[in-house]
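Trainee: How does the following fold in three dimensions:
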Amino acid sequence: MTALRRLTSAAATALAVGTLLRRTHLWSDGELIPVVGADGRPAAAGLAEKIYLDVNGVRQGMFLRSRDAAQPVLLYLHGGMPEYFLTERYPIVLEKHFTVAWWEQRGTGLSYSPDIPPETITSEQLIADTFTVTDWLRDRFGTDKIYLMAHSGGTFFGLQAVARAPERYRAYIGMAQMADQLQSEVLAHQYMLRRFEELGDERMVRRLEKAPVTVTGGTPRAYLAIRDTAMHRLGVGTTRDMHSVLSGIFWPSLRSPQYTPAEKVRLWRGKFSSGVSALWHENLAIGLGETVTELAVPLHLLHGIHDYTCSYPLTREYFEKVQAPIKGFYSFHRSAHSPLFEEPERTQRILCDDVLGGTVSLADGT
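Mentor: The predicted structure is shown next:
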């Protein structure tokens, strides 16, 4: 009888745990959330797919979303790690206006594999991958050109890709555009040290003082170990209201019903293996102000004034120098690193009126 009770209790516990995991979506089947129309029902011409492609010899995944597959195509390049799951918390609904490809690049998220040698993940490789994915999208949706939107680390190779092959793209949208990342880290370190001194946080001050960031010395490991924590505690990281990577990114990613458990594991294995970025040494060594001085397509740069992940003033300086047929800089006064998620209504207005309209009527100073 005792053995039977133990077996029954174990079965009940397992059932309860399984139910909890499913209700919190920690255990999920990866089923996609449907794209809905204005009436709140699944859109008749809507598109919601999770697909995998062979991209230059590596299996890579992406999410495709659109209210109508005939809409203009937009390829989204994420930053340090995939951001698609954040759309569940921040309803930006880009699919109302675009057919959006949320590509998870080589070595990240859906596209992570331990078999990919880290040394092969370079900006040149990611630029080549971008062209391959772009051409696949052009063929799939029957269009000669697409829009390219990049965020943070994705802007480093995204801008270079558009500069090299403007015939593939209608416009480039850079959010938290990298310009001179080494100088950006110097400015971030100075700002955070000053703010923690003002706040009387002696422990964080000591840690930052022991890990100085300089143009000659770069970003020491001790600095990188506290960088994200420090930025988020001060509200100058991913978003102004995100004060913890654990509660703001880690848990939401695990709770996403659109990734299977195995895909969630790959999401974080990719992040842990790449650190800040798989291209970090290139990010610090190459200033885009020297390598990309002109663009042959419209340029739209969206930047939060509270962003210290990618320096707002340095990006403004870059914008003033770079040449483009038309160009617009858009300052977001309530945003840090992610205007798309922090001020979605204004972002959508810019994308609809300026990007799709081929103007910069909403840009600063107009």
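
Trainee: CA only for contacts and neighbour counts going forward, please
Mentor: Fine.

Trainee: Arg170 touches Met149, doesn't it?
Mentor: No: using CA atoms under 8 Å as the test, Arg170 is too far from Met149 to be in contact (10.8 Å).

Trainee: Residues in contact with both of the two, list them for me.
Mentor: Residues touching both Arg170 and Met149 (CA atoms under 8 Å, 6 or more residues apart in numbering): there are none.

Trainee: what's the following helix or strand after the strand or helix carrying Phe157?
Mentor: Here Phe157 sits within helix 153-164, counting by DSSP states H and E. Sequence-wise, the next helix or strand downstream of helix 153-164 (DSSP H and E) is strand 169-175.

Trainee: Okay, angle between that next one and helix 153-164 too, please.
Mentor: Counting by axes from the mean of the first three to the mean of the last three CA atoms, to 10 degrees, strand 169-175 points 150 degrees away from the direction of helix 153-164.

Trainee: after strand 169-175 comes which helix or strand?
Mentor: With DSSP H and E, the next secondary element past strand 169-175 is helix 181-199.

Trainee: buried stuff in that following helix?
Mentor: Neighbour-count burial for helix 181-199, counted by 16 or more other CA atoms under 10 Å, picks out Gln181, Leu182, Gln183, Ser184, Glu185, Val186, Leu187, Ala188, His189, Met192, Leu193, Phe196.

Trainee: Next, the structure of the following sequence, for comparison with the previous one:
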Amino acid sequence: MTVSVTNWARNIRFSASRFHEPESVTQLRRVVAGSSAVRVLGTGHSFNAIADTSGDLVSLARLPRLVDVDEHSATVTVGAATRFGELTEALHRSGFALHNLGSLPHISVAGACATGTHGSGVGNGCLASAVRAMEFVTAEGELVTVDRNTPDFAGMVVSLGALGVVTRITLNLVPTFTVRQWVYEGLPGAALRERFDEVMASAYSVSLFTDWRDDRIDQVWVKRATLANAPRNLLGATLADGPRHPVPGMPAEQCTRQLGIPGPWYARLPHFRMDFTPSSGDELQSEYFVDRADAVAAFESLDAIRARISPALQIGEIRTVAADQLWLSPAYERNAVAFHFTWHPDAVHATDAVRVVEEALSPFAARPHWGKVFTTGPEGVRTSYPRHDDFRRLLTRLDPGGKFRNAFIERYFPTV
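Mentor: Take a look at the predicted model:
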């Protein structure tokens, strides 16, 4: 059917000729086999045209639900459209957990993995680093399964939706665990510069929030996988006296429990609760990953331009991501620090600020988040990913007719 569809932020209106919501994998295979151009829309939390197409736009939301825990192998197989918040309680009841979660439990498993989306923690890889196997529909409509024993599997996981339509994903699990979360306020910038690694390694997951308006970190979100109490002072930052939201003026009830109240991993690792929509979508987002060894220098470069970016900014976040071997992961072969920016929904001002940020981070081979707003050109992307050309060849081999290509993919991975 033809329908007007937008992403969550409403800054992208998809140009698809037809929109499909198949109710079975058989129906999905027919749609793919009969189309000349296909892209998949997940939960719509990307802020650029990565999912756009002039052909057939497909949602997997109506496929049968699947959450299959294998206790023997410590894995779970889920339907691609499953949102993390729909999965985590079942895992916890079975005695298992995912090693990491993003800020939002509302995003789909397949979409998050395909774009290299992540959580935080010096020892925690991105969400896709847990992928053990995938089932997907090829350009010919065939259903295939690949796993870690498949050649080039590391190039297939963070695939930007360009290799096929993922229908199932198998994820590695860890034993369930308890987390306590605290928020600190007013971390001096000087303290962060001097002891950055210490701050970011002080808990299982740490996030720094700043509006880049002065030389301090407004909030430090500390998530500890231990029952030990937190100190009242963290290098000059003090414990908040009540729950906080990272964006000034927003209600804290939308956020996961703080004040050190113990809870299961899935109710603390995300910043936001599944039963609340964290905002109306009136925002744009960008994010850039640099080598953790360059974290302080990159922070200082951004601090030097804060007056140029802060008027367009709602809030910024700084997180760490452990290195992995996934070709298009922003943390490929380097422990990373991610600088995240939530902009006001003025596209012109946000894009101007994005260009300023990219210029400041250019000495650090910054890799932009695939699903967010960026203006980095094809050459900048190519040089920052050592396996870029390998992925181009893989794309051409698995989809020689370019059925899963769109303008975004063609721009950054032109046909070989």
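
Trainee: Can you pull the TM-score for these?
Mentor: TM-score for the superposed chains, counting by TM-score structural alignment, normalised by the length of the first structure: 0.34, backed by 214 aligned residues with a CA RMSD of 6.9 Å.

Trainee: coming back round to it: I'd like the buried residues of helix 181-199 of the first structure laid out as a markdown table, including distance to Thr2 of the first structure.
Mentor: Formatted as a markdown table, these follow (distance: CA to CA, whole Å):
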| residue | distance to Thr2 of the first structure |
| --- | --- |
| Gln181 | 65 |
| Leu182 | 66 |
| Gln183 | 68 |
| Ser184 | 66 |
| Glu185 | 63 |
| Val186 | 66 |
| Leu187 | 66 |
| Ala188 | 63 |
| His189 | 62 |
| Met192 | 60 |
| Leu193 | 62 |
| Phe196 | 59 |
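
Trainee: Out of those residues, which is nearest to His232 of the first structure?
Mentor: The nearest member of the buried residues of helix 181-199 of the first structure to His232 of the first structure, counting by CA to CA, is Met192 at 10.5 Å.

Trainee: What separation do you get for the closest one and Leu15 of the first structure?
Mentor: Using CA to CA, to the nearest Å, Met192 of the first structure is found at 47 Å from Leu15 of the first structure.

Trainee: next one: Leu299 of the first structure
Mentor: The value you get for Leu299 of the first structure to Leu15 of the first structure, if CA to CA is used, is 54 Å.

Trainee: what does Arg138 of the first structure give?
Mentor: When distance is defined by CA to CA, Arg138 of the first structure is 47 Å away from Leu15 of the first structure.

Trainee: contacting residues around His340 of the second structure?
Mentor: By CA under 8 Å, 6+ apart, the residues touching His340 of the second structure are Gln285, Ser286, Glu287, Tyr288, Gly316, Glu317, Ile318.

Trainee: Of these, grab the buried ones for ChimeraX.
Mentor: Buried members of those can be picked out in ChimeraX with the line below, counting by 16+ other CA under 10 Å:
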select :285,286,287,288,316,317,318
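
Trainee: Would you mind putting the contacts of His340 of the second structure into a markdown table with secondary structure and distance to Val381 of the second structure alongside?
Mentor: Below are the contacts of His340 of the second structure laid out as a markdown table (DSSP: H, G, I helix; E, B strand; the rest coil; distance: CA to CA, whole Å):
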| residue | secondary structure | distance to Val381 of the second structure |
| --- | --- | --- |
| Gln285 | strand | 18 |
| Ser286 | strand | 15 |
| Glu287 | strand | 14 |
| Tyr288 | strand | 12 |
| Gly316 | strand | 23 |
| Glu317 | strand | 22 |
| Ile318 | strand | 21 |
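
Trainee: ok, back up a step: so which of Arg138 and Leu15 of the first structure has more stuff around it?
Mentor: Neighbours per residue (other CA atoms under 10 Å) separate Arg138 of the first structure from Leu15, with Arg138 holding more: 17 against 12.

Trainee: Dump the contacts of His340 of the second structure into TSV; add distance to Ser59 of the second structure as well.
Mentor: TSV is the format used below for the contacts of His340 of the second structure (distance: CA to CA, whole Å):
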residue	distance to Ser59 of the second structure
Gln285	23
Ser286	24
Glu287	26
Tyr288	28
Gly316	31
Glu317	30
Ile318	32
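
Trainee: Spatially, which two of the contacts of His340 of the second structure are the most separated?
Mentor: Checking the contacts of His340 of the second structure against each other with CA to CA, the farthest-apart pair comes out as Gln285 and Ile318, at 13.3 Å.

Trainee: sorry, back to before: in the helix holding Phe157 of the first structure, what's buried?
Mentor: Gly153, Gly154, Thr155, Phe156, Phe157, Gly158, Leu159, Gln160, Ala161, Val162, Ala163.
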